[in-house]
Structure formats: C-alpha cells, structure tokens
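Visitor: All I have is the shape, not the residue letters:
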C-alpha cells in the first residue's frame, strides 16, 4: 500500500514558497504487533510550523530536511494489531502531512466522532481551542464585564477566542483583514470589528470603539498590533501572547517597538505561553466548551483545501490571510 506525504526540502529564509516542499510517495506497510495502519482524513496546518522550518531549535526541534512534515491529523484505523483500537476507529495523531501511516498504537488517541465531527479535534475542540482558552482563562484571567481585544479575529485561535470571551461575559473588540472578515467576526459575537488594513492608526481605531480603554489583549499578530496594544491598554492591563505571525517570515531581525516604556508606566502584565505547557487545564476546557456548545454559543469555522498536494498552499495561505477560522486539508 502507498501513501503520499509532504517533505521539507530546505530550511526557509523569508516567506515559504512552493519549491520549499515536495510531495513524495512512500510505502505504507501492514502493522506489526502493537501497531496500527491509519488513513488520514484531515491534516492541520498551523503558524507555529514556520518556526520549525527555520532550522532553529526553540521550544521545539526543527523539522528534518527530506522527511515528512509532522503535525496534527485525524484519520480512520484501516488495520490494527493493537489492543484497544479496531478498524473503523477514528484517531488523532501528530503524524502530520501524509495520506496515511503505520505506527505504534499507543502514539495515537482514539476520538469520539458521535458528539463532534472529527476535524473539530484539530480546531475548536483541539489544541487550537485550548490555546484560546488558556490565553483567556489562565494568562489573562478574563472577568465578566471587561473589554478584551482579540487580534487575528478571523483566524483559528482568534475566532475561538472571540466566542469564548463572549461566553465569559466580556466585551470583545476584534481586528481582522478586510470587510468580509470583519463581517464574519461580528457574526460570531464580536461587539466591534476593525479592519486593520483600512486604517493607518490602529490605536486610534481601537480608542474610537473603546473610549474607556482595553483591559486585556490577546496577541496573535505582533508588530504594529503589539505597538497599538501598548497604547490602548488600561493601567494593569494584561496581554496573553501566543503568536506573532506578522514577523514569522522576516528574513532579518525585526525592529523593536519604541513604546515599550508603557509596560512600566502602566504596570502591564505580559505572559507568553506555549499551550503544551498547560495541558492540566484540559478538563476545565472540555467542560466549559461542552456547556457553551450545548447552549449554542459556539460556531466553529473552517477553511478546507482538498488533497495532500494542497498542504503547502494551505500553509502559505495562513500568511496571506486566505483562511477564515481553522485551516485544514482534507485527504
């Protein structure tokens, strides 16, 4: 049996390009004792992967050149020699950008597709949703009645965060690129939507809709957004920083914003985080998400491209604003 998979050809400098990737056909052997053979149905593409394509070791090792791209995936067990998993079971893994794989059964997780569609485990019910939840609950400690600014509001984490923050009783300002995305973030609950592409003064645009100031900021973008956030945050404001996508493709070291002194003057609390360090909160996340979904407060959004060969295009689309909600590739 064969499987097509995506390999990284070389470490990146600047923006990712099609020639950085190759689609390769590989053997998909039958499972040995303790293994399963899985056919993927959806794979995830995520901004954090850009750091792994630079060849630098940060909080996670870089991708290996000439090897399959690791990442979130869901699929169906085709053959099993592992107790506890049977053909037809749905599983989630980190085996990434490939049509299928054979691996140890204890390295995948069985998922329930009766209450949620399988791809939700890569988005709203997976690490994406958990990232938004950790940022709001643990990093910011968002309170009912506060005002929070969610950057990249039409993205995967941003769209989840808007809905979670509304469920927590907050007023939500969302920034997004373009009129269509601004309409989308309003449709999922944002009280105010600002098209950052249509203003030369993002801080002024935020002040116009929140003259009382902003209590908390969820950082997904960095760069000009971070600079504006320091301007509009109230004294003792809080920032949860999980991504700064505006700078991921910079070939050289980015300049530093010149208003950092506001961190001191306003006594701001800035907490960067990696979601994998906060898995202990997952039980609370599942409980709250289930409650919010049953109450009709959550509307998951996805942008789906078809075919493993579309994985590089899907990934590059993250940096060009082509996605609304979670970017996925359907296999």
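Guide: The structure has been received and is ready for your questions. Just so you know, these numbers come straight off a predicted model, no measurement behind them.
Visitor: Going by C-alpha atoms from here, please, whenever you check contacts or count neighbours.
Guide: Fine.
Visitor: Does residue 66 touch residue 9 like I think?
Guide: Yes. Counting by C-alpha atoms under 8 Å, residue 9 is a contact partner of residue 66 at 5.6 Å.
Visitor: I'd like to check what contacts stretch 110-122. Which residues are they?
Guide: 42-44, 72-74, 85, 89-92, 126-128, 300 (C-alpha atoms under 8 Å, 6 or more residues apart in numbering).
Visitor: In strands, which of the residues you listed fall?
Guide: When DSSP state E is applied, the contacts of stretch 110-122 are split such that 42-44, 73-74, 90-92 fall in strands.
Visitor: Which residue ranges of the stretch 201-331 of the chain form strands?
Guide: Here the stretch 201-331 of the chain has its strands, by DSSP state E, counting those that start in this stretch, at 214-219, 233-241, 269-272, 302-306, 326-330.
Visitor: would CSV of those with distance to residue 4 be doable?
Guide: Conversion of the strands of the stretch 201-331 of the chain to CSV gives the following (distance: least, C-alpha to C-alpha, whole Å):
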stretch, distance to residue 4
strand 214-219, 36
strand 233-241, 35
strand 269-272, 36
strand 302-306, 14
strand 326-330, 13
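Visitor: Can you tell me which of these is packed in deepest?
Guide: Most buried of the strands of the stretch 201-331 of the chain, by mean neighbour count (mean count of other C-alpha atoms under 10 Å): strand 214-219, with a mean of 27.
Visitor: then this one, side by side with the first:
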C-alpha cells in the first residue's frame, strides 16, 4: 500500500511524497487522517520565524482526527473503524511531566500515520472530525490549566488573555465549571463573541490588570492564564488574587517576559508553566466535553495548508482546521 505524506522543504513550503506503508508492529495502529488542527508551532516548523529557520524534511502538524484503518495483532484498545485523536506527547500517559514524557512527539500531516495503541485517544462521539482535530494541543492545554491544576472552584474568577484557540477553550471550560470569566483582548468584536462574564479591551485599558482588580472589587482573579504577550507576566501577577495562580500557557509575542518578583512573593502566588497534557488528562477532558456537550469554536476549515496557515497568522477567533479527504 502507498499513501501520501507531506514534508517541509526548508524554504517555507511543503512537498508531497508517495511512500510505501511499513508492516504494522503487534501494538501498532494505522490511522486514516480525516482532519488536522493548526497551531502556531506548525507555522514555525514550515515557515520559520525570527528565532529559527524553517525545518527541512520534517512531517509537520501534531493534531489529527481520523479513523483506525488497521491494527496490529496485540492491539486491544482500538478496532478498525474507531474514531481517534492523536496525542502530542505520546510518552506522557499519566502523572507528572518528565524528560521521558517530552522525548517524543507526533507527526500527522499525511494520508495515514502509524502509532502505538497507547499513543491515541478515542475521539469524543459528539464531535465531527474537524472538531475533534482541534483537541490535542489547544483544548488539552486549556483543560490542563483550568481543570487539572485544581485551583479553580465554582464562583471563582479566571482571567483569559487573547481569543485564540487555547483561550477560547479555556473560557468554555471555566464557564462550564461555574467560574466567572474575564476575557482580555484588543479586539472588541472578539470580546463580544466570547460570552465572558466581563471583558477588557486593552486598546481602551492598556493597564488591564487594574481593570481586573476593579471588576473583582480589589480581590483579583483566582487564576490568570498568561499567553506571553508583551509585558503580560508582570500584569498577570498584579491581576491575580492572594494565593492565586498564574499559568503560562503560551508564548505569543515574547520568549522572555519581565516578572514582578515582589508581587509574586507578597501575594504568595503560584506561577507555573502548562505544557499540553497527558493522555489521562485528554481522556478526562473528552468525558467532560461530552457531559457538557461542548463544541470547539472553529474559525475556518481549509483543504489547503497555505491558506490555513495564512488564516492562522491573521489572529482568528478559535481554531483553524484542515479537512483532508483523498
């Protein structure tokens, strides 16, 4: 059997190849890809950025939804015809993140990809392929921060910066948990779409941390999700409540960001990074989404990679997805 694989050309584009399928190992699963979710890291891999050149000969993308086309003789978790999602860090099954958990990642931009049976999760049955393809990075990162850190309770306030894929998922999860969401963005139109309890337009209120304090009567937010905007980390700490948490869930504009150490110390803040999540977290998230009938916000669906990456670069509301049919 031959199938199509896409590889980076090192010049900002992709080349299409036909490859022969290797024999499946006993624990292997072959997935027919139906949809692929796009993330900023995918643009960096294909097109590069100011910090690094485009990669060459890499199969890009990590987020896929598809159908099991074949299984190895020892596979017990899946059967042919099951709908599945990829996991971004397949070594991270459960428990805390480790070097082993970070040692391997998934590559999915192909007609088929092979994975171990432990590398996949069942797609939520209430979601379409395009919706399920948005989950592995954006949804799971948001779920990790909002639910798995176990710092947010019903009635608490959470601040969410920007209105991209991770942020919109975080708003959905927090609202479903009964928290009060304050959305922070420079786009009034996107703020109106957010459905948040309160919104702050940074074009109007550049010192948005002060607005958070005003909205919470000086208490601050129990959880602030920081997206790595210019000077965001210092403001996130100031917007947080005493004993609150600042979760760094993205690096949108700056790889380094100043932090007000005095505020962190004085408020007894917990400042921590959030790296996607484990397979166990993914499965808990999928159950929660099914229970609450949550659907991802998809900004646009394309069948062309360049069109999808161009849309991703234009600051969409929610996720951009590739729909792949061969």
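Guide: On my side now, so go ahead. All of these numbers come straight from a predicted model, not from anything done at the bench.
Visitor: TM-score for this pair?
Guide: Once the chains are laid over each other, their TM-score by TM-score structural alignment, normalised by the length of the second structure reads 0.75; 296 aligned residues with a C-alpha RMSD of 3.4 Å.
Visitor: Tell me the one among the ones in strands among the contacts of stretch 110-122 of the first structure nearest to residue 190 of the first structure.
Guide: Of all those, the one with the least separation from residue 190 of the first structure (C-alpha to C-alpha) is residue 44, at 25.4 Å.
Visitor: State the distance from the closest one to residue 326 of the first structure.
Guide: According to C-alpha to C-alpha, to the nearest Å, residue 44 of the first structure stands 8 Å off from residue 326 of the first structure.
Visitor: what do you get for residue 120 of the first structure?
Guide: Applying C-alpha to C-alpha to residue 120 of the first structure and residue 326 of the first structure gives a distance of 9 Å.
Visitor: before we move on, what about residue 160 of the first structure?
Guide: Residue 160 of the first structure is 9 Å from residue 326 of the first structure, by C-alpha to C-alpha.
Visitor: next one: residue 308 of the first structure
Guide: Plainly put, residue 308 of the first structure is 17 Å away from residue 326 of the first structure if you go by C-alpha to C-alpha.
Visitor: for residue 313 of the first structure, same thing?
Guide: Distance, residue 313 of the first structure to residue 326 of the first structure, by C-alpha to C-alpha: 14 Å.
Visitor: do residue 255 of the first structure as well
Guide: Residue 255 of the first structure sits 30 Å away from residue 326 of the first structure, going by C-alpha to C-alpha.
Visitor: same question, residue 247 of the first structure
Guide: To residue 326 of the first structure, residue 247 of the first structure is 20 Å away according to C-alpha to C-alpha.
Visitor: Next: residue 170 of the first structure.
Guide: 23 Å.
Visitor: next one: residue 50 of the first structure
Guide: Distance, residue 50 of the first structure to residue 326 of the first structure, using C-alpha to C-alpha: 16 Å.
Visitor: got the contact list for residue 233 of the second structure?
Guide: By C-alpha under 8 Å, 6+ apart, the residues touching residue 233 of the second structure are 226, 257-260.
Visitor: if you set the cut-off to 6 Å instead, what comes out?
Guide: For residue 233 of the second structure, the contact set (C-alpha atoms under 6 Å, 6 or more residues apart in numbering) comprises residue 259.
Visitor: What's it aligned with over in the first structure?
Guide: Aligned counterpart of residue 233 of the second structure in the first structure: residue 226 (TM-score structural alignment).
Visitor: do the same with residue 254 of the second structure
Guide: Alignment note: residue 254 of the second structure maps to residue 247 in the first structure; criterion TM-score structural alignment.
Visitor: For the residue nearest the centre of the second structure, give its distance to residue 168 of the second structure.
Guide: Centroid-nearest residue in the second structure, with C-alpha atoms, centre = their mean: residue 138, separated by 1.3 Å. Using C-alpha to C-alpha, residue 138 of the second structure is found at 9 Å from residue 168 of the second structure.
Visitor: got it, and residue 200 of the second structure?
Guide: For residue 200 of the second structure, the distance to residue 168 of the second structure (C-alpha to C-alpha) stands at 15 Å.
Visitor: same thing with residue 225 of the second structure?
Guide: Residue 225 of the second structure is 11 Å from residue 168 of the second structure, where distance means C-alpha to C-alpha.
Visitor: and if you look at residue 191 of the second structure?
Guide: Counting by C-alpha to C-alpha, the gap from residue 191 of the second structure to residue 168 of the second structure is 11 Å.
Visitor: So between the two, which is more surrounded?
Guide: Neighbours were counted for residue 191 of the second structure and for residue 168 using other C-alpha atoms under 10 Å; residue 168 has more, 24 against 21.
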